[in-house]
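> Fold the stuff below for me.
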Amino acid sequence: MNRTPDEEQWDARYGSGGQVWSGSPNPLLVETAQELTPGVALEIGAGEGADAIWLAEQGWTVHAVDLSSVALTSAASHAEAAGVADRIEWMHRDVEAWIPPAATYDLVTVHFLHLPNERREKVFRSLGETVAPGGTLLIVGHHPSDLNAGVRRPSGEGLLFTPESVAELFDSSVWEPVACEARPRDATTQDGRPTTVHDSLFRASRMG
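Coordinates of the predicted model:
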């Protein structure tokens, strides 16, 4: 796979030294997965591996995808240390070019994938096709209201999205919505003040 500018950017970020993310699983993933029977999960944007490792510790088999090979190397090391390396397959993929297997996964989880509108919508629809009948799709992103909350967010036009815009991508005759909301959480502004941000939460079960 030829390296794209996005891949080079993320490789540089993960290779700059120090830990990029908190090392803790995303709370909305924990909330969702605790209600499900462990099966096979696809995680998009695996980064340093916190979500994939947590899922594996709960008994899931995980296919963890990221654009950055540097991130995946770090994630694999963390999984070894956690004793769950045998439950995770680390997959170096460009999710915009990759054609994932259809109707395969019991859980597909996507956190904070912020692409321009048309590109993002294409990826989300494609990932929906990978969910097996009875499986769960979980998509979480930064809500556009965060641009006024004093926190650092991707600022390009159309990069942030509402949960309602995600719901519109999925046929209600195929998908049963479980959650579609702007979920508030506490945060700190760039100059150290407390604030509230919102995560766009879309969760649905595939019928069948």
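> CA atoms for contacts and neighbours, from now on please.
Noted.
> Which other helices and strands does the helix or strand containing residue 200 contact?
For residue 200, the host element (DSSP states H and E) is strand 194-206. Counting contacts by 3 or more Cα pairs under 8 Å, 6 or more residues apart in numbering; DSSP states H and E, strand 194-206 is packed against strand 131-142, helix 163-167, strand 175-188.
> Just send those back as a markdown table, with distance to residue 207 and mean neighbour count too.
As requested, the helices and strands packed on strand 194-206 are exported to a markdown table (distance: least, Cα to Cα, whole Å; neighbours: other Cα atoms under 10 Å):
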| stretch | distance to residue 207 | mean neighbour count |
| --- | --- | --- |
| strand 131-142 | 5 | 23 |
| helix 163-167 | 15 | 18 |
| strand 175-188 | 6 | 15 |
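> one more, for comparison:
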Amino acid sequence: MADDIATEVLPTDGSPAGSSSASSTGPSFTDGYVGDPAVRDEWDGRYAERQRLWSGQPNGALVAEVAGLAPGRVLDVGCGEGADAIWLARAGWDVTALEVSGVALGRAAAHARDAGADVRWVHAGLAEAALPPASFDLVSAQYPALLRTPEGAAERALLDAVAPGGVLLLVHHAGMDEPHAGQAGGFDPADYVWPSMVAALLGDDWRIEVDEERPRVVPDGGAGAHHTHDVVLRARRLR
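You can find the predicted model right below:
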């Protein structure tokens, strides 16, 4: 499948394709990146500010929702420093993990190497990645920062990636899509994709299995630890 993805796929040892070594703080992936350079640079800057941005633990909603699924091919959208991707790989999933930040991918690949986990790392934006359509048994997007476009490119890319019989799992912090949420965070919620927008696109070929707000299993440390509730959308593609 990696040959069908029009992006740079990074080896698990953390080095970019064609190079012999890389540091865990992130090698340069400029030549292989597919997407908006401004988005890449913004997220590289955020990751570079801290040695570790996230908790290093898999997201609780992912662990809970995947418990009853047979391992197959999974796409981890916005994989960050790799905790979810590594957990999925060690649970028997064939993992493709996508991320815009090369700094984050360098760390993720190093963590995977240390954990003995085999993951395909893709340095790209979701809408630009040219993923093989209908190829994943699970598409997981945990708190993704997906920018809205007039044509709904990110939402469509999420749905198009799911194979018939497969599951889309989209999790976000509750209340983040409300207009007042951007006052403290310095962002406009109207610029981003939220679970309700994806749910609105689901037609007769989808069945919503979970669409709810629930208390969050809050990790120790890491950005976002102050959020106490999640919005969880789980939908199965019927055909």
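> What are the buried residues along the strand holding residue 200 of structure 1?
197-206 (16 or more other Cα atoms under 10 Å).
> Tell me the counterpart residues of the longest helix seen in structure 1 in structure 2, please.
For structure 1, the longest helix by residue count, based on DSSP state H, is helix 69-82. With TM-score structural alignment applied, helix 69-82 of structure 1 matches the range 102-115 in structure 2.
> Using the aligned residues only, give the average distance of that stretch to structure 1.
Relative to the matching residues in structure 1, stretch 102-115 of structure 2 has an average distance of 0.6 Å after the fit, by mean Cα distance after the TM-score superposition for structure 1.
> May I see the buried residues of that stretch?
Residues 102-113 are the ones in stretch 102-115 of structure 2 that count as buried (16+ other Cα under 10 Å).
> What lies in contact with the strand holding residue 200 of structure 1?
For strand 194-206 of structure 1, contacts defined as Cα atoms under 8 Å, 6 or more residues apart in numbering pick out 131-143, 145-146, 149-150, 161-164, 166-167, 174-189.
> Stretch 7-17 of structure 1 now?
With Cα under 8 Å, 6+ apart as the criterion, stretch 7-17 of structure 1 contacts 20, 67-71.
> who touches the nearest residue to residue 160 of structure 1 once chain neighbours are set aside in this structure?
Nearest non-adjacent residue to residue 160 of structure 1, counting by Cα to Cα, 6 or more residues apart in numbering: residue 144, 5.2 Å away. With Cα under 8 Å, 6+ apart as the criterion, the residues that contact residue 144 of structure 1 are 160-162.
> What is the nearest of these to residue 121 of structure 1?
Minimum distance to residue 121 of structure 1 across the contacts of residue 144 of structure 1 is 10.3 Å, recorded for residue 161 (Cα to Cα).
> related to what we said a few turns ago, using TSV, lay out the contacts of residue 144 of structure 1 together with neighbour count and distance to residue 52 of structure 1.
TSV is the format used below for these (neighbours: other Cα atoms under 10 Å; distance: Cα to Cα, whole Å):
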residue	neighbour count	distance to residue 52 of structure 1
160	23	24
161	22	24
162	21	25
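> ok so, going back, which residue in structure 2 occupies the aligned position of the residue nearest to residue 160 of structure 1?
Using TM-score structural alignment, the equivalent of residue 144 of structure 1 in structure 2 is residue 175.
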